[in-house]
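[1] The following block contains a protein sequence and its predicted model.
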Amino acid sequence: MSHQPQRRIAATYMRGGTSKGVFFKLTDLPVEAQVAGPQRDAILLRVIGSPDPYGKHTDGMGGATSSTSKTVILSPSERPEHDVDYLFGQVAIDQPVIDWSGNCGNLTAAVGAFAIEQGLVAPERVPDNGFCTVRIWQANIGKTILARVPITDGQVQETGDFELDGVTFPAAEVAVTFTDPADGALFPTGAKVDELEVPESLVAGGRLPVTLINAGIPTVFARAEDLGYQGTELQEAINGDPAALARFEQLRAYGALKMGLISDLSEAASRAHTPKIAFVTGPKAYTASSGKAIEASDIDLNVRALSMGKLHHAMMGTAAVAIAVAAAIPGTLVNEAVAGEVSGQVRFGHPSGTLKVGAEVVEQDGQWQARSVTMSRSARVLMEGAVRIPI
């Protein structure tokens, strides 16, 4: 019996922020994967190693977590004043599903570096020394993102002394700006606080106050106290409790329905990447997963967010956008949790430490708008060459 040899596909494995993913140039993909559809999904699923009933991704490039089971496809942008089109795929671990409904803010920091190194940015825009602002069109959500990439001797600078909680080693700082980050109406229901009507088995009384916001990524925010949590929990407190995870997933589904992202609760399973669900509380001291002591005076509030059904080990970049915008607008549950007034930037605690994010918001004719959100991340190439898949 004869067997076909594995296929080789040029690829780069990169870390961006607190995430990792497999990066491809669109033209390096097999022809059938250069357009959206089942064939593209099948190839990328096999690259990552999903679906994996063992939850390990032993036979693929994925890391068996929402932060490390990601794919990115880049191509030269045909849009004026943009350098590159960025398409992101969040790969499920135990299901044959790639969710294309949202962005990965962390990997955006790596998009700029990859685009420069792969010749997707015009050479005249890359200085010998200084910074290159890569103009990214985020194709999943139709938004512009700017990545300020440091350049040394004409090459992307990856090493440096910038430290990011959730990442073990320092690297070069990459400032990422999300322009006009709201996807449609900032508050899809028109309210800063809604009440989700849910089964009493999920929340006592069957009503849960939430802030539903479309900024960076659709997000459902609830008070930690309303869910029976302190807001300082680390991963194991949530991820080691199957009943808690099932409860959060059901609440997320009700939030998606209220936001108009799905028309029936059953559709939430196929839209696992969005919306996110998070819980907030005021500034409280805790010990981060690294053993680092976080004092209440170090932060404005605590936030814990779930991604792809698990509590995130740090914070998704897109969710950080939602946090910053919601914190800056009076009347939201996130703003309620903040200690004092937010003056442009908010520093929040997450399981791995802290993160500072700045948001510019304005109120016009009684409606709030988010103009931009900026945060600092880092990125570097981990491996480059080719992935092989038996297809």
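    Here it is on my side, so go on. Fair warning: this is a prediction, and the values are worked out from it, not measured in the lab.

[2] Please make it C-alpha for all contacts and neighbour counts, starting now.
    OK.

[3] Tell me where the stretch 1-150 of the chain has strands.
    7-16, 19-25, 70-76, 84-91, 98-99, 130-138, 143-152 (DSSP state E, counting those that start in this stretch).

[4] Packing partners of the last one?
    Think strand 143-152. Under the contact definition 3 or more Cα pairs under 8 Å, 6 or more residues apart in numbering; DSSP states H and E, strand 143-152 sits against helix 105-117, strand 130-138, strand 174-179.

[5] Surely C132 and I151 touch.
    Yes - using Cα atoms under 8 Å, C132 is in contact with I151, at 6.8 Å.

[6] list residues touching both of those two?
    Common contacts of C132 and I151 (Cα atoms under 8 Å, 6 or more residues apart in numbering): V126.

[7] And the contacts of stretch 112-130?
    Stretch 112-130 is contacted from outside by 74-76, 83-84, 132-134, 136, 147-156, 379-380, using Cα under 8 Å, 6+ apart.

[8] right, so of the helices and strands packed on strand 143-152, which gets closest to A272?
    Closest approach to A272 among the helices and strands packed on strand 143-152 (Cα to Cα): helix 105-117, 16.5 Å.

[9] Can you check what angle separates the closest one from strand 7-16?
    Put simply, helix 105-117 runs at 120 degrees to strand 7-16, going by axes from the mean of the first three to the mean of the last three Cα atoms, to 10 degrees.

[10] Okay, one more to line up with it:
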Amino acid sequence: MTPELTQSSERKSSGHKPHKHQIKVPATYMRGGTSKGVFFSLTDLPLAAQQAGAARDALLLRVIGSPDPYGKQTDGMGGATSSTSKTVILSKSTQDNHDVDYLFGQVAIDKAFVDWSGNCGNLSAAVGAFSIHAGLVDASRIPENGIAVIRIWQANISKTIIAHVPITNGEVQETGDFELDGVTFAAAEIGVDFIDPADKPKPGEPGMFPTGNLVDEISLPVGVFNQGADVRKVRATMICAGIPTIFVNAEDIGYQGDELQEAINGDAKALEMFESLRAIGAVQMGLIGHVDEAQSRQHTPKIAFVSPAMDYISSSGTQVASSDIDLNVRALSMGKLHHAMMGTAAVAIGTAAAVPGTLVNLAANSGSSSSSIMPREAVNFGHPSGTLKVGAEAEQVNDQWTVTKASMSRSARILMEGWVRIPDES
């Protein structure tokens, strides 16, 4: 061995210090709808992480690989997008007439932050399947062949979700011919019902429209817009159904409504404008007290823009015809335009479309006169990856609108199962 190599070896050896081993935690990596996440059974987590708090957040951040100033989550399970930086914790339900309790954590990519303020509608489809795989559902509720109806308590928002999971020979059926735009391969269809996704209105309270109005105005600071510098006020429908969402018209903010991710996500000024809309709208909705608080509530509310149906080419290169859809919708999640559509935002879209006079309803009925605008029991909307149909059952209670159920179809599949490993310091 040369002297140089000997010296190098000695230098490395002298700097070595003992470190704790990594710990391994049972986990399952699943796709649900157009999202992916790491799923845990509550009792498989280390004791300190079985309770809400700093220890749990630290563990999930390390699992996903956040915070990552490079924005890649290379040293974790995250996929460097809001759709793939997600975690789910499940346990046998503590609620009557429910099978499983579902807790969702949206993990920030570049910040040490886990947002527990909302649900993930896409991963809700995977919750039912995982619950069966993990033995959290009583065997008597699972048919040998047919559909298992899994009653899910969404613990973040205290709502019920029903997942209709196909079963073949006593096991979850994952393969099939159901195609979901935004997902490359076909799989088995899972129906998902969101029960009472909006709070029931009470006398004197605004219900699912937190401002009490179907359409409001958001006043933006001067200079926020990329174009149309004379525009200061933006019409908005603000709704709490599925997930708190702010809808604006595409044309009011200088867009057409057929944009794909690259048109928005590479434009820092556009992202600043959308975040301003979201933060100011969140204050008007009563979700936060000051715009500065929006940074610590990145998951909610969502911000989306709508337009009448138009032809466009999806991100996969597929032609979407205006005759096949009712309207176009684009939504942002965690500060970026989503590649498809969040499941909870789809609930908000279906719900808003069901209420005459909202911006979503007006866009869906753009070919009708104002006097003939009617509720929409279902809409098929265009998003960057293709189309999605969502239905909603809405009704008026004490002269206020509420929704009793919203439904859509998704699919889910286990990608990997075993253990995730993280340094014991977490």
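    Here it is on my side, so go on. Remember, it's a predicted structure, so these values are computed and weren't measured experimentally.

[11] Quick TM-score on the pair, please.
    After superposition, the two chains reach a TM-score (TM-score structural alignment, normalised by the length of structure 1) of 0.99; 391 aligned residues with a Cα RMSD of 0.9 Å.

[12] quick one: the spatially closest residue to D183 of structure 1 that is not a sequence neighbour from Q118 of structure 1, how far?
    In space, D183 of structure 1 comes closest to N214 once its chain neighbours are excluded; the distance is 5.5 Å by Cα to Cα, 6 or more residues apart in numbering. For N214 of structure 1, the distance to Q118 of structure 1 equals 32 Å [Cα to Cα, to the nearest Å].

[13] the more surrounded of those two?
    In terms of neighbours (other Cα atoms under 10 Å), N214 is the more surrounded of N214 of structure 1 and Q118; the figures are 24 against 12.

[14] In structure 2, what residue corresponds to the more buried one?
    In structure 2, N214 of structure 1 lines up with C240, judged by TM-score structural alignment.

[15] so stretch 287-302 of structure 2 aligns onto which residues of structure 1?
    Using TM-score structural alignment, the residues of structure 1 aligned to stretch 287-302 of structure 2 are 261-276.

[16] Other residues contacting that stretch?
    By Cα under 8 Å, 6+ apart, stretch 261-276 of structure 1 touches 90, 97, 99, 101-102, 217-220, 252-257, 305-309, 319.

[17] can you pull the buried residues of it?
    By 16 or more other Cα atoms under 10 Å, the buried positions in stretch 261-276 of structure 1 come out as 261-262, 268, 271-276.

[18] Aligned to A48 of structure 2, what sits in structure 1?
    Counting by TM-score structural alignment, A48 of structure 2 corresponds to E32 in structure 1.

[19] gap between that match and R40 of structure 1?
    From E32 of structure 1 to R40 of structure 1 the distance is 7 Å (Cα to Cα).

[20] For those two, work out which one has more neighbours and name it.
    R40 (17 against 12).

[21] so what's the closest residue to the more buried one other than its chain neighbours up against?
    Using Cα to Cα, 6+ apart and skipping the chain neighbours, the partner closest in space to R40 of structure 1 is A33 (4.0 Å). Counting by Cα under 8 Å, 6+ apart, A33 of structure 1 makes contact with 39-41, 43.

[22] Unless I misread the structure, R371 of structure 1 falls within a strand.
    Yes - counting by DSSP: H, G, I helix; E, B strand; the rest coil, R371 of structure 1 is located in a strand.

[23] Grab the nearest non-local neighbour of the aligned partner of it in structure 2.
    Aligning on TM-score structural alignment places R371 of structure 1 opposite T404 in structure 2. Spatial nearest neighbour of T404 of structure 2, excluding adjacent residues (Cα to Cα, 6+ apart): D196 at 4.5 Å.

[24] Can you find the partner of the one you found in structure 1?
    D196 of structure 2 maps onto D180 in structure 1, by TM-score structural alignment.

[25] Now do the contacts for that match.
    By Cα under 8 Å, 6+ apart, the contact set of D180 of structure 1 is 143-144, 370-372.

[26] for the stretch 201-350 of structure 2, what spans make up the strands?
    216-219, 233-241, 243-249, 302-308, 312-313, 319-320, 327-333, 336-337.

[27] Dump these into a markdown table; add distance to G207 of structure 2 as well.
    Shown next, in a markdown table, are these (distance: least, Cα to Cα, whole Å):
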| stretch | distance to G207 of structure 2 |
| --- | --- |
| strand 216-219 | 15 |
| strand 233-241 | 8 |
| strand 243-249 | 12 |
| strand 302-308 | 18 |
| strand 312-313 | 36 |
| strand 319-320 | 35 |
| strand 327-333 | 23 |
| strand 336-337 | 28 |
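
[28] Off-centre distance for stretch 283-301 of structure 2?
    Relative to the centre of its chain, stretch 283-301 of structure 2 is centred 17 Å away, using Cα atoms, centre = their mean, to the nearest Å.

[29] how far does that stretch stretch from start to finish?
    So stretch 283-301 of structure 2: terminal residues 10 Å apart, Cα to Cα.

[30] Kindly report the same for stretch 228-237 of structure 1.
    12 Å.

[31] ok, and what's touching stretch 183-200 of structure 1?
    Residues from elsewhere that reach stretch 183-200 of structure 1 (Cα under 8 Å, 6+ apart): 141, 206-218, 251, 254-255, 258-260, 331-333, 368-370.

[32] Show the buried residues in the residues you listed.
    Neighbour-count burial (16+ other Cα under 10 Å) applied to the contacts of stretch 183-200 of structure 1 gives 141, 207-208, 210-218, 251, 254-255, 258-259, 332-333, 369-370.
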